[in-house]
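Trainee: Prediction below, plus the sequence it came from.
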Amino acid sequence: MSKVISRDGTPLAYERTGEGEPLILVGGAFSTGTAEGPLAGLLAPRFSVVTYDRRGRGDSGDTTPYAVAREVEDLAALVDEVGGRALLYGMSSGGALVLRAAAAGLNVPRVAVYEPPFTVLEETRAEKASYTQRLNELLGEGHRGEAVELFLSVVGMPHEFIAQMKQAPVWRSFEALAPTLAYDDAVMGDGTVPAERLAAVAQPVLVVSGGASPAVMRDAAVRTAEAAPDGHHRSLPRQTHDVDPRELAPVLAEFFTTA
């Protein structure tokens, strides 16, 4: 992997494959750059695809205290590294980060996101605030496993599945990445669709959702697209939040190559 240094001195590990216009893929919670590898492979014939470990993950470094603005600077460093201009795609909370980067004025001519986990329900703000407080308490006390359990329960995983996962080797990797749950939580703001921020995104935005995802996620995707001046929504039949990259890749390629 190659490395680029962000503005605050944090080294970021990245890989680049393929030929064409640069396209940076941004993962969500618990993901390192390898999570987007299958999608990168499908897009590489048409783009120069960059996958990277967000700060605090994989082979990238970390610098405290965390701030969302530092992750936007990370993306700016990657954009500069690949030539000063790049397309952006973000998965889940990585999509929320991509939208923040676009609103901040990075030279990204088009951006696409898949199901950024916003909500259209204003009454959930209090629940989100409670989750944020408890998550940071657990991480501050060093209870990484409990922080992971909290996150998984909040996103809807049944307790019996969580109990099974705790016995699997993957649980250690989850605990290692647990501090970054606070990063993703910060990126999400109060959890509602950030209409005011999206109004500042001038470039075309594609928001993709799964046709088989819960209604609250589908509604949030539609509302996110509507809040951007040049926003577009696309639904993928039979797909959920765990989207098949073979279904997603053609949609992204079409959007990113549209004049």
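Mentor: Good, I have the coordinates. Numbering: from 1, shown residues only.

Trainee: Only C-alpha atoms from now on, for both contacts and neighbour counts.
Mentor: Noted.

Trainee: What segments of the stretch 1-150 of the chain are strands?
Mentor: For the stretch 1-150 of the chain, the strands identified by DSSP state E, counting those that start in this stretch occupy 2-5, 11-17, 21-26, 47-52, 87-91, 111-114, in order along the chain.

Trainee: could those be laid out in CSV, adding distance to Ser153 and mean neighbour count?
Mentor: What follows is those, written out as CSV (distance: least, C-alpha to C-alpha, whole Å; neighbours: other C-alpha atoms under 10 Å):
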stretch, distance to Ser153, mean neighbour count
strand 2-5, 35, 15
strand 11-17, 30, 20
strand 21-26, 24, 25
strand 47-52, 27, 25
strand 87-91, 20, 25
strand 111-114, 21, 26
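
Trainee: any chance of those strands in a markdown table, with distance to Thr258 too?
Mentor: Shown next, in a markdown table, are the strands of the stretch 1-150 of the chain (distance: least, C-alpha to C-alpha, whole Å):
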| stretch | distance to Thr258 |
| --- | --- |
| strand 2-5 | 30 |
| strand 11-17 | 22 |
| strand 21-26 | 13 |
| strand 47-52 | 13 |
| strand 87-91 | 12 |
| strand 111-114 | 12 |
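
Trainee: try it against this one:
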Amino acid sequence: MNHPDRSLANGYAKEEQMEHVTSADGTTIAYDRVGSGSPVILVGGALCDRNSHGPLAEALADEYDVITYDRRGRGDSGDTTPYDVQREVEDIAALLTATGGTTAIYGHSSGAALAAIAAVTLPFSQVVLHEPPYGPDDADTSDDGRQVIEALRDGRNQDAVEQFLLMTGLPKEIAQQVAATPGLADVAPTLPYDFAVMGHALDHGGTPVALLRRVTADTLVLAGTATAPFMIDAAHRITEILPNATYADLPGQQHAVPPEALAPVLKDFLRR
């Protein structure tokens, strides 16, 4: 679903910038805000916290009021059981209220799938979906997912991260190295949240067709030309499904895109 950004462990965001909102169920959601202009909320994918999009936020801050946040269960945000995808939508709704105005939303990987879910009911001015990892209709990753859940149940968080990274297509040696990154094991218990997001509202196969047809905001779908082929296929597929969507390539880019390559594309779209 998502390759974790190493900035999660490096602590990119400055502590003094952190603010909080309270979600509908009473959960505290931590966020950073940088820049000025029209607001845009950045939604991270699996194993990422608000620091993961810190460099992108800085790259957008000269034109936009950028909000990065810790999804529930991560970083400085709280959590409330039982988990439900709708609670994550309520978290975004609380951030939307905090911006005090019309807001765009950008989501990456499983964060893009969450952004799409939120965009069905929340009034975003524009939506950017960057490689939501919707699988082909004949894909079956249930066994891999069960191995992740079993590792978490046994308290083997690092093994759970490694198994998840293998699911994304990383070679075993690299998956083992990345799984050992300080901080990732602490976020591992939220992996089932991303599984739930990706499985939300599926009406057939691996793509929530009925849900996507309800996203009426102006939408940009992005995919790198060097990313996993199934993600490119998914991006083209959902562009056809979404009512008001355009597609854009990110030439030479893989799943994780440096801000200097991504920010200009986002700015061009958000200026519309």
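Mentor: Arrived safely, thanks for sending. Small disclaimer: the values here were computed from a predicted structure and weren't measured.

Trainee: about what we covered before: mind checking the strands of the stretch 1-150 of structure 1 for the one nearest to Gln164 of structure 1?
Mentor: Nearest to Gln164 of structure 1 among the strands of the stretch 1-150 of structure 1 is strand 87-91 (25.6 Å), distances taken as C-alpha to C-alpha.

Trainee: After superposing, tell me the mean distance of that closest one to structure 2.
Mentor: Superposing on structure 2 places strand 87-91 of structure 1 at an average distance of 0.5 Å from its equivalents, by mean C-alpha distance after the TM-score superposition for structure 1.

Trainee: equivalent range in structure 2 for that strand?
Mentor: The alignment of strand 87-91 of structure 1 onto structure 2 (TM-score structural alignment) spans residues 104-108.

Trainee: Tell me which stretches of structure 2 form helices.
Mentor: Assignment of helices within structure 2 using DSSP state H yields the ranges 7-10, 54-60, 85-99, 110-121, 142-153, 157-167, 172-179, 184-187, 191-199, 209-212, 229-241, 259-270.

Trainee: Over in structure 1, find the residue span the fifth one aligns onto.
Mentor: Matched against structure 1 by TM-score structural alignment, helix 142-153 of structure 2 falls on residues 129-140.

Trainee: before we move on, what about the first one?
Mentor: With the alignment judged by TM-score structural alignment, no segment of structure 1 is matched to helix 7-10 of structure 2.

Trainee: residues of that helix that come out buried?
Mentor: Taking 16 or more other C-alpha atoms under 10 Å as the neighbour-count basis, helix 7-10 of structure 2 is seen to contain the buried residues 7-9.

Trainee: now swap in the second one and tell me
Mentor: Burial within helix 54-60 of structure 2, assessed by neighbour count using 16+ other C-alpha under 10 Å, is assigned to 54-60.

Trainee: returning to what we had before: with structure 2 overlaid, report how far the match of helix 142-153 of structure 2 is off on average.
Mentor: Once fitted to structure 2, stretch 129-140 of structure 1 is off its aligned match by 2.6 Å on average (mean C-alpha distance after the TM-score superposition for structure 1).

Trainee: got a list of contacts for that stretch?
Mentor: 144, 146-147, 150-151, 178-179, 182, 185, 190 (C-alpha atoms under 8 Å, 6 or more residues apart in numbering).
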